[in-house]
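Requesting a structural model of the entry that follows:
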Amino acid sequence: MAHPPLEGRSRTLVTLALSLATFMQVLDTTIANVAIPTIAGDLGASTSQGTWVITSFGVANAIAVPITGWLAKRLGEVRLFLIATLGFVLSSLLCGIAPSLELLILFRVLQGALAGPMIPLSQSLLLQSYPPQKRAIAMALWTMTIIVAPIFGPILGGWLSDNWHWSWIFFINIPVGIASALLTWRELRHRETTTVQLPIDKLGLVLLVLGVGCLQMMLDRGKELDWFHSGEIVLYGIIALLSLSYLMVWELTDHHPIIDLSLFRDRNFSVGVISVSIGFMLYFGAIVLMPLLMQTQLGYTATEAGLATAPIGILPVLLSPVIGKNAHRLDMRVVVTISLLMFAVCFWWRYATFNPEMSFIDLALPQFVQGIALAGFFMPLTTITLSNMKPQQLASASSLSNFLRTLAGSIGASLFTWQWEHREAVHHVQLTDRISLYDDTTRQALGSMQQLGMSQEQAAAMLARDVTRQGMFLGANEIFWLCAILFVVITGLIWFSRPPKAAAGAAPVVDAGH
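As a prediction, this is how the structure comes out:
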């Protein structure tokens, strides 16, 4: 049974409650990025292992998204939202008190799985609370929380890590989540949606969890175990390949597929999903890599790294409402093209300027300009992706798009950190080959350091550290160069889609682009 829209104070409180939950969930995807070196050091792990804190959350979150629709129909949207929000609070507490990296990753998996339903349900419940003519305003308010959270995430995560303890990046979810759940229960407990006992694709779910889980384990563990020279990595690879291959065959024949692959028959959906997945993989990989580069090679504190990365959220706050308001007048392919080209420009900018002597403004300025790209990326690409979907296909299409985008982000984080370390090792060998006691430049460098009071051993150690540092920057710059090229390639792909037709005043279904 459809409930009438809310009015006045109740609608305001529901908007606040759902926005708090969305803000908390999106904040949690970025707040840990700048704290990874601190977390890894405190728990006795390498920085590379510390990135599992991000990828484990992302994979679990991605897997949970496709089953959100089924769970919502079985339990009711309000009840599922409350379970997910309170579960998120409990798992945040467990993350904060985790005594080891292994337990922290386990609790992050739990947190990511519980976070899966929160964003799609907050969007759905919010739209149900507003009359049709005001739903565009509701979506604008909802989208603002998604855009603002990445500004505060790196700053807050850095400040808490430097001045308190990294546990507080998880503990701050507790009061926010409880407030959101209490307000939601108070205002929406009498507005539960109709429940239906639908069958679930159990085999599809098992294959999905097994395939995606083993794929991510292969990517995370591969860089430590020398990839396919390790029997463990070979096993992960075989299981992932067989599970995902069989999943694709099974989902095309099952009557209630957990992933509706038939949606890819639509050209706009295929182009949109491929573009947003590749684009988000490159974008998210970079926002994981950059704080690591700043803290390990430039000596930045977590707070300084957060302040340097946060400017990316400023321009989207200003531009996203303008794009949304004029969506019905714009060809979204043009908007996405401008966005992708701006991403390419910013990555090329980093490739050309990143070096060990760079200043804070050299780091922050490309981030600020990249905000133009971010503003024209998520909502326009979602409009293209869902433009030809029938009403009964929207939930499945949005879930599948969210699943692939979130999974791509986790893969990007793993690939970027692996490739960064791999290229550093290559450049380290190349640079070391040029260093010799028989080389005049090397002798002069060592002599200069010894004149400053260093012993011969200290001078040699300083030279070795500089070689490693140069290798890290060269490796990062190669990644930025490749990203710039790939963004240009995606720009050509987007023109294979047909121009979407948006109705004036319509509220677009927005993927949560964190």
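
Going by C-alpha atoms from here, please, whenever you check contacts or count neighbours.
Fine.

Tell me how many other residues surround Pro99.
12 (other C-alpha atoms under 10 Å).

just checking, Ala17 touches Ala181?
Yes - assessed by C-alpha atoms under 8 Å, Ala17 is found in contact with Ala181 at 7.2 Å.

now the strand or helix carrying Met290, how far from the chain's geometric center?
Take DSSP states H and E as the rule and Met290 turns out to sit in helix 267-297. Distance of helix 267-297 from the chain centroid (C-alpha atoms, centre = their mean, to the nearest Å) equals 8 Å.

what comes up buried for it?
Using 16 or more other C-alpha atoms under 10 Å as the test for burial, helix 267-297 gives 268-295, 297.

Which elements pack onto the following helix or strand past it?
The helix or strand immediately downstream of helix 267-297 is helix 302-309, counting by DSSP H and E. In terms of contacts (3 or more C-alpha pairs under 8 Å, 6 or more residues apart in numbering; DSSP states H and E), helix 302-309 is packed against helix 135-163, helix 267-297, helix 360-375.

10 Å instead?
Counting contacts by 3 or more C-alpha pairs under 10 Å, 6 or more residues apart in numbering; DSSP states H and E, helix 302-309 packs against helix 36-42, helix 135-163, helix 267-297, helix 360-375.

Mind giving me the packing neighbours of the helix or strand just after that helix?
Using DSSP H and E, the helix or strand that follows helix 302-309 in sequence is helix 314-325. When contacts are defined as 3+ C-alpha pairs under 10 Å, 6+ apart, helix 314-325 sits against helix 135-163, helix 360-375, helix 378-386.

and for comparison, fold this next one:
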Amino acid sequence: MNNLKRSLLIITVLMAAVMELIDTTIVNVALSHMSGNLGATLEDTTWVVTAYAIANVIIIPITSFLTAIFGRRNYYIGSIVVFVVCSFMCGSAGDIWTLVFFRFLQGLGGGALLSVSQAVIFELFPKEKQSVASAIFGIGVFIGPTIGPTMGGIIIDNYSWPLIFYINVPIGILAATACYFLLTEPAIKPKVNKIDWTGIALLATGIGSLQTVLERGQTEDWFATGYITVLTITAIVSLTGFVIWELKIEHPVVNLRVFRSKSLTIAAILTFITGIGMFTSVFLTPVIAQRLLGFSPTQTGFLLLPGAIIAIVGLILSGRLIQSGVSPLMVVAAGFMCFIYFNWNMSGINFDTSAHTITINLIFRALGMAFLTVPLTMLAVSSLPPADIPQGAALNNMMRQLGGAFGISAVNTFTARRMAVHRTDLLVNITNTNSYAVGRLNSLISYFEHKGINPIDAKIKAMAVIEQTVVKQSAMLSYVDAFAMIGLLFAMALPLLLLVVKSPKNAAISKMVIADH
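Here you go, the predicted model:
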């Protein structure tokens, strides 16, 4: 393949991966608009996010198997077509459950766009330049979820929510057409074996149940709800059975034996933690900006944009540093320190915090992602034989998605409980003996009476305002607590880095990872 075709193929598969990743977050700022337009509750509308995540996590680990069955070219192009068609159907949906159904199918189509894209990019680079491939793919991994809210905000403020899905159609058609002419089968074709239907069923049941529990547990009050309890038991039994079954049979749908690679195992753990930080920060920041600080969807989206731009430079820089002989340990440690610094700063924000301050904080978050993506992605696949790279890449990508789902679920639970604690602490101070509280109440009563409201109703309204203030303050305190908790998690993970990489004796990237023997 000549350099022009090679470059065009890299751009094409990266574009497809970015398109898929954008859809993981682009709907976050549009849920309330969808809810009102489709006549659904906000709780039901969140299934638009849940359905996509469930489908993604189910399909990602079996992309290697599906690639072997259908051929990489056919499966990849077919997945783009499914993604595009379902994107159009999502935008055309007339009710919430039609939207959820096609959103699930869209997630099934999108699953291949991440793992196969990564495998193609790594295949196009020689072993000694794998860090460059990792940096290029890292651009998509990072930029997609980050610019999703920005794009969503602009679309919601200026157009309508269906355009969030329609925008995928021309991009997908272009990507599918380019792949038809440029994409070929891998040099080493995976062997097609007997279809492991048992493994597929156990995986789909287990991951689907687990993801639903993680996404809906807090909303449904966890085990106080019958179906959450049932799904938790189902997830445990199915996933345990899946692991046992896949390690037992000769030709599993997901080759868990690749985890014999020490580097892949450690990379998967650290990628899981990175996924927590990556997705929770994108989740918490828009919530604080819109619900507490009063930013518009567009303003909220643009908070993340400067960091996304700077991260591109950081990704390229980190790849070049590793290739030039800088210890990957230093790069990974720098990434974790940036994340710790970001969360520490965000744990100190309040209602007077400016958009500029949040944007600066998010730049450190972006640099953290940039410094982590290259060495961790490289670590996951560089010690694997070529035939196992697609499986290793798929499992590592799944860990990032699971980390995000787990992180958001944990944050939702944590903030809900901390909100109750902070509310109680604040209400203790609102008493007849607190001169500030009494003065504030009397001031509000006088204000409403001045507006012509009778004294009884004026007091009721004044109490409602104070209640609203307590709720907002409790929410802010709980969210900054969440940032502190995530920062602590990254700090606790730092010792794991000592097991990941060691300083290379030369610039060869193959020396970056821990040897498996």
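
nearest to Gln216 of the first structure, of the helices and strands packed on helix 302-309 of the first structure?
Nearest to Gln216 of the first structure, of all those, is helix 267-297, at 13.7 Å by C-alpha to C-alpha.

which bit of the second structure covers that closest one?
Using TM-score structural alignment, helix 267-297 of the first structure corresponds to residues 262-292 of the second structure.

can you check stretch 332-343 of the first structure too?
Residues 328-339 of the second structure are matched to stretch 332-343 of the first structure when aligned by TM-score structural alignment.

against the first structure, where does stretch 68-88 of the second structure fall?
Using TM-score structural alignment, stretch 68-88 of the second structure pairs with 73-93 in the first structure.

still on that earlier bit, could you dump the helices and strands packed on helix 302-309 of the first structure to JSON lines with distance to Gln25 of the first structure?
Compiled in JSON lines, these are given as follows (distance: least, C-alpha to C-alpha, whole Å):
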{"stretch": "helix 36-42", "distance to Gln25 of the first structure": "18"}
{"stretch": "helix 135-163", "distance to Gln25 of the first structure": "9"}
{"stretch": "helix 267-297", "distance to Gln25 of the first structure": "16"}
{"stretch": "helix 360-375", "distance to Gln25 of the first structure": "19"}
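
And the ones you listed: which comes nearest Arg74 of the first structure?
helix 135-163 (25.5 Å).

Once aligned, what mean separation remains between that closest one and the second structure?
Superposed on the second structure, helix 135-163 of the first structure shows a mean distance to its aligned partners of 3.5 Å (mean C-alpha distance after the TM-score superposition for the first structure).

which helices and strands does that helix pack with?
Here helix 135-163 of the first structure touches helix 8-31, helix 36-42, helix 118-129, helix 168-171, helix 267-297, helix 302-309, helix 314-325, going by 3+ C-alpha pairs under 10 Å, 6+ apart.

Over which residues of the first structure does stretch 169-180 of the second structure lie when aligned?
The counterpart of stretch 169-180 of the second structure in the first structure, using TM-score structural alignment, spans residues 174-185.

how big is the angle separating whichever helix in the first structure runs longest from helix 118-129?
Taking DSSP state H as the criterion, the first structure has its longest helix at helix 394-433. Helix 394-433 of the first structure runs at 150 degrees relative to helix 118-129, counting by axes from the mean of the first three to the mean of the last three C-alpha atoms, to 10 degrees.

what angle sits between helix 394-433 of the first structure and helix 378-386?
If you take the same axes, to 10 degrees, helix 394-433 of the first structure sits at 120 degrees to helix 378-386.

Please pull up the helix or strand immediately following helix 394-433 of the first structure.
Once the chain leaves helix 394-433 of the first structure, the next helix or strand it forms, by DSSP H and E, is helix 440-451.

and after that following helix, which helix or strand comes next?
Counting by DSSP H and E, what follows helix 440-451 of the first structure is helix 456-493.

And that next one against the second structure, how far off on average?
Looks like 0.9 Å for helix 456-493 of the first structure (mean C-alpha distance after the TM-score superposition for the first structure).

That helix maps to which residues in the second structure?
Using TM-score structural alignment, helix 456-493 of the first structure corresponds to residues 459-496 of the second structure.

circling back: save the helices and strands packed on helix 135-163 of the first structure as JSON lines, and put in distance to Pro99 of the first structure too.
Listed next are these as JSON lines, based on distance: least, C-alpha to C-alpha, whole Å:
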{"stretch": "helix 8-31", "distance to Pro99 of the first structure": "20"}
{"stretch": "helix 36-42", "distance to Pro99 of the first structure": "10"}
{"stretch": "helix 118-129", "distance to Pro99 of the first structure": "27"}
{"stretch": "helix 168-171", "distance to Pro99 of the first structure": "14"}
{"stretch": "helix 267-297", "distance to Pro99 of the first structure": "23"}
{"stretch": "helix 302-309", "distance to Pro99 of the first structure": "21"}
{"stretch": "helix 314-325", "distance to Pro99 of the first structure": "36"}
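
and of the ones you listed, who's closest to Phe107 of the first structure?
When these are compared by C-alpha to C-alpha, helix 168-171 sits nearest Phe107 of the first structure, at 11.0 Å.

residues in contact with the aligned residue in the first structure for Gly307 of the second structure?
For Gly307 of the second structure, the aligned position in the first structure is occupied by Ile312, per TM-score structural alignment. Ile312 of the first structure makes contact with 147, 150-151, 364-375 under the criterion C-alpha atoms under 10 Å, 6 or more residues apart in numbering.

before we move on, what about Thr205 of the second structure?
Shown in contact with Thr205 of the second structure (C-alpha under 10 Å, 6+ apart): 58, 199, 231, 234-235, 237-239, 242.

What's the PyMOL line that selects buried ones from these?
This is how PyMOL selects the buried members of the contacts of Thr205 of the second structure, with burial counted by 16+ other C-alpha under 10 Å:
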select buried, resi 58+199+231+234+235+238+239+242
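
Next, count neighbours for the residue mapped onto Asn396 of the second structure from the first structure.
Alignment note (TM-score structural alignment): Asn396 of the second structure maps to Ser401 of the first structure. As a burial measure, Ser401 of the first structure scores 26 neighbours (other C-alpha under 10 Å).
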